[in-house]
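>>> Dropping the sequence and predicted coords here.
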Amino acid sequence: MLFNSLDFALFLPVVFLLYWFTVQRHLKVQNVLIVVASYVFYGWWDWRFLGLIAFSTIVDYTIGLLLAKQSSPVKRKGLLWASIIINIGLLGVFKYYNFFVANFTEAFSFLGSKIQGNTLNIILPVGISFYTFQTLSYTIDVYRGKLQSTKDFIAFAAFVGFFPQLVAGPIERATHLLPQFFKQRRFNYSKAVDGLRQILWGLFKKVVIADNCAQFANLIFDNYTDYSGSTLLLGAVFFAFQIYGDFSGYSDIAIGTSRLFGFELKQNFAFPYFSRDIAEFWRRWHISLSTWFRDYIYIPLGGSRGAVWLQIRNVFVIFLISGFWHGANWTFIVWGFLNALYFLPLLLLKKNRVHTNVIAGHSKFPSLKEFSMMLVTFTITTFAWIFFRAETVVQAFDYVLRLFNLSLFSMPEVRPRFLIVLIAFFVLVEWCGRHQLYAIERLWLRYPRGMRWTIYYAIVMVIFLYGGKEQEFIYFQF
């Protein structure tokens, strides 16, 4: 079920009314309703996916109980590895098995030996990378003693399958989200209104910015051999705004929807395209995944401590894994490798945590230096996105070679003026709201109510009038 679909527009009010007007006083029943609603939401794509998420839920719930009863360090570690192997094993079969078989077969063919590799005719379950990491966070934190295992299976199932963030995040930690299922929830009007405001902005990002950018990005990338370098540059920029509007838009809708039901999810995007270096970008982009890799892989490996070669190793490990997490394709691995190269100088010069504050925090405009740094960071990020978007590594390099020639200084063949105006408006609003959790959180609250509602209705009208062709969220495929 897509957030930007009629199905969800009907589904959400029904669940909301049942949640607050029929079972408000019964916490257990509220959690049961969340589980049922989440399974309906998830099964809307394919009912066969439900068995997989139910299996993951049962496995980690059981291992959590066993960890609570076990005091032997060896046996506790065995239980932890059982959870890791089962979860990553399922992810590997559905997402990476065919990739490894194809590359294994190709490697032997290159060496002169032909072997027959049998691939699996299976579809990738929606959101499997997200809920796999979410359940793993529970097992790991119980093992580390940061969280007590729960005996309430319904609450745990609601935590794993919570429908607003089930298929594309944010990837919530058990330490943050799970305890919220044990607290009595009361309807809060101001939180609900704030949630609706964030949903509105998320829909604008997705339907107006991302979906319109997608049409032109797809056109240019699919026919890149027919266009000049300037048009290819425009295609890369359109994709940069497409993926940001698409993914951060989903996060906004997920967080806003959660607030309607009395839950608080963590911020997943913090205006990453206003970053002054790539380290700041990765602190602001897909925060829930970046911090997951940091806490569960990067720091256990040693992080930025130890010998220089160990620091370099850890940087490449974390970015290559991040790339591979996004998809079973060499393009994502190259994308991760590029980001590691970008990040490495900052780490070695110990400048990776210089920019932790909001850019131009006490000014309406950035300084010339800040603007230049922001432009450079956006440029190298957009360059890396070319590899993320391309179908193959060969296509990505060909795209880059055709981009950097004299035609780069010609007039682009594709010039959607209305979309450029919309992007400019979008960037302006995001800049004005960069101090907030999302752009319009408090942006117009000082205005009279009539003026505020006029602005909100105007955004709704823009969504209906200029919404692009309905498309799935990009991160559903991951």
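Thanks, I have the structure now.

>>> C-alpha from now on. contacts and neighbour counts both.
OK.

>>> Residue 279 against residue 346, yeah?
Yes: assessed by Cα atoms under 8 Å, residue 279 is found in contact with residue 346 at 7.4 Å.

>>> so what's in contact with the two at the same time?
Common neighbours of residue 279 and residue 346, counting by Cα atoms under 8 Å, 6 or more residues apart in numbering, are residue 352.

>>> Looking at these two, which has the bigger crowd around it?
More crowded of residue 279 and residue 346, by other Cα atoms under 10 Å: residue 279, with 23 against 16.

>>> Use this one as the comparison:
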Amino acid sequence: MVFTEFRFLFFFILIFCVYWALQKHNHRKSWLLICSYIFYGAWDWRFLSLLLLSTVVDYFVGLMLSRPQSDSSKAGKEIQVSNAVQNGETQNRWIFSWDTLLNKPTNKQQRQAWLALSLVVNLGLLGFFKYYNFFTDSASHLLNFLGLPISIKTLAIILPAGISFYTFQTLSYSIDAYLGKLKPIRSFWDFSLFVAFFPQLVAGPIVRASTFLPQLLTPKTLSEVDFRGCLTLFMVGYFKKACISDNLSPLVDQYFTNPEIYTALSCWIAVISFVIQIYCDFSGYSDMAIACAGLLGYKLPLNFNFPYFSRNITELWQRWHITLYSWLRDYIYIPLMRMRPKAQRTELFGYRNILILMLTSGFWHGAAWHFVVWGGLNGIAVVVHKQWSSWISPYKQFLTLRNMLGMPLTFYWFCASAIFFRSNDFSSAMEVEKSFLFFNSPGFQNLNIQIGWFFIPLIIMHWAAYKGWFAEVWRKIPNWSFAVFYGMLVSVILRFAAISPQAFVYFQF
């Protein structure tokens, strides 16, 4: 069920009306949980079992990590068997209760074992469904290269929608509970809603438990909902997805299916169209997800912050898919840095960890070597930028020039690296890179070059939004004016929306 389909709009209207008609907070949460499972099951009901398995495992792991800590040498002495008094006599019995279980002391080794269980289950499911065929193919090619003609069979595996997103969400819960940054929740139903909350379930933003779980404790009121803000944000996201991304998708697919038959100008048109498509697709989804959650009284984190106006590659990755890269920073980069004392954290050590982070990002995005190359190229770019900044910082006279050239050079590099992200395989990516970087025309056909004129109004509109020129105008007008103006914009947007809604690009991740 895609957000830009009319059936989703009817689905959400039903959720919204019933949700606010219910009086009790617990009833509202139960309704959201049921609807979230229906939403996910609409893709393929069989994969609900994976979502439920991940939910049950991490909920139980959280409970085990909430137990009081003790030294391993004392743990055995502190554990006592419950006593039951019956007929005037004291009898030793095991009486199971959550209080007994959760008050049972645990030591460091046991806590590590519970965390390991969460990691094994979640990463095991992700690894099997997303990476099994990748590893088997890679192993077969390596063995054949070494002169061992051994073929390992691949499996016809369907990738469950959103598995990369909810896996990272549940892992953050277990890791934060283990580190003592989060108090595990006792309510299984609240935890289930955190995992399955439908607006961000299949394509983010990646929501941390520390951000979402506290919101479940507070009853929501309709008067607190920012209707204008949420409706406007949903319309902006719908416009990005249905009018821009979906209309550019056929042109991009046309080029990347047979890049060898097109000219260098067509290559440039296709690559720029793709980076616009991917941004409008993913940021449009994030906008609609945040808006839907807001209409239900919940706040999701910002996922994009005008990344194409970044002045350097480091800034771009701080403003693109913010929730993913903050997750990688907190759970991969920072732990890697803390493996050494501060005195031993050299620049080279830091650069190595940046490369590991970006390679992980590439591997997270897709089970193919061209995704890994894409992540590695961006990791190298971040390292080069940091080193260059340290060299040039003493020379103040170059700062103006750096600021002037930073934005176009950053966008150029992002386009060049995005070729590996979009291409079907490594060899075709190299063919497109030659055409893009060296203006080499492998063929003689041209795409619809007139599409280039379409980029100009998009840039102007995006710049106006970036500068906030119309940020508060729609808040100051009367309600009737807002309703009329909103209706007019919706009519225009529907006129330019693609005839056939396309699946969101990030559903495959």
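Structure's in. What do you need? Fair warning: this is a prediction, and the values are worked out from it, not measured in the lab.

>>> Hmm, residue 452 of the first structure is touching residue 445, no?
Yes: assessed by Cα under 8 Å, residue 452 of the first structure is found in contact with residue 445 at 7.1 Å.

>>> between these two, who's got more neighbours?
residue 452 (15 against 11).

>>> what sits against residue 257 of the first structure?
Going by Cα under 8 Å, 6+ apart, residue 257 of the first structure touches 164, 195, 196, 199.

>>> ok, 10 Å please
With contacts defined as Cα atoms under 10 Å, 6 or more residues apart in numbering, residue 257 of the first structure is in contact with 3, 12, 16, 163-165, 192, 194-196, 198-199, 251, 263-265.

>>> Neighbours of the residue mapped onto residue 179 of the second structure from the first structure, how many?
In the first structure, the residue paired with residue 179 of the second structure according to TM-score structural alignment is residue 144. Residues lying near residue 144 of the first structure (other Cα under 10 Å) number 12.

>>> which ones are touching residue 144 of the first structure?
Contacts of residue 144 of the first structure (Cα under 10 Å, 6+ apart): 76, 80, 138.

>>> Name the member of the residues you listed with the most neighbours.
When neighbours are counted as other Cα under 10 Å, the busiest of the contacts of residue 144 of the first structure turns out to be residue 138, with 28 neighbours.

>>> and the gap between the residue lying closest to it once chain neighbours are set aside and residue 441 of the first structure?
Nearest non-adjacent residue to residue 138 of the first structure, counting by Cα to Cα, 6 or more residues apart in numbering: residue 174, 5.0 Å away. Counting by Cα to Cα, to the nearest Å, the separation of residue 174 of the first structure from residue 441 of the first structure is 26 Å.

>>> now do residue 241 of the first structure
21 Å.

>>> which non-adjacent residue is nearest the one residue sitting closest to the centre of the second structure?
Taking Cα atoms, centre = their mean, the centroid of the second structure lies closest to residue 204, which sits 4.3 Å from it. Once flanking residues are discounted, residue 204 of the second structure sits nearest to residue 165: 6.1 Å by Cα to Cα, 6+ apart.

>>> what helix or strand does that neighbour sit in?
Following DSSP states H and E, one finds residue 165 of the second structure within helix 163-179.

>>> Quick one: distance of that helix to the chain centre.
When distances are taken as Cα atoms, centre = their mean, to the nearest Å, helix 163-179 of the second structure is centred 13 Å away from the chain's centroid.

>>> average distance between it and the first structure?
Its matched residues in the first structure lie on average 0.6 Å from helix 163-179 of the second structure after superposition (mean Cα distance after the TM-score superposition for the first structure).
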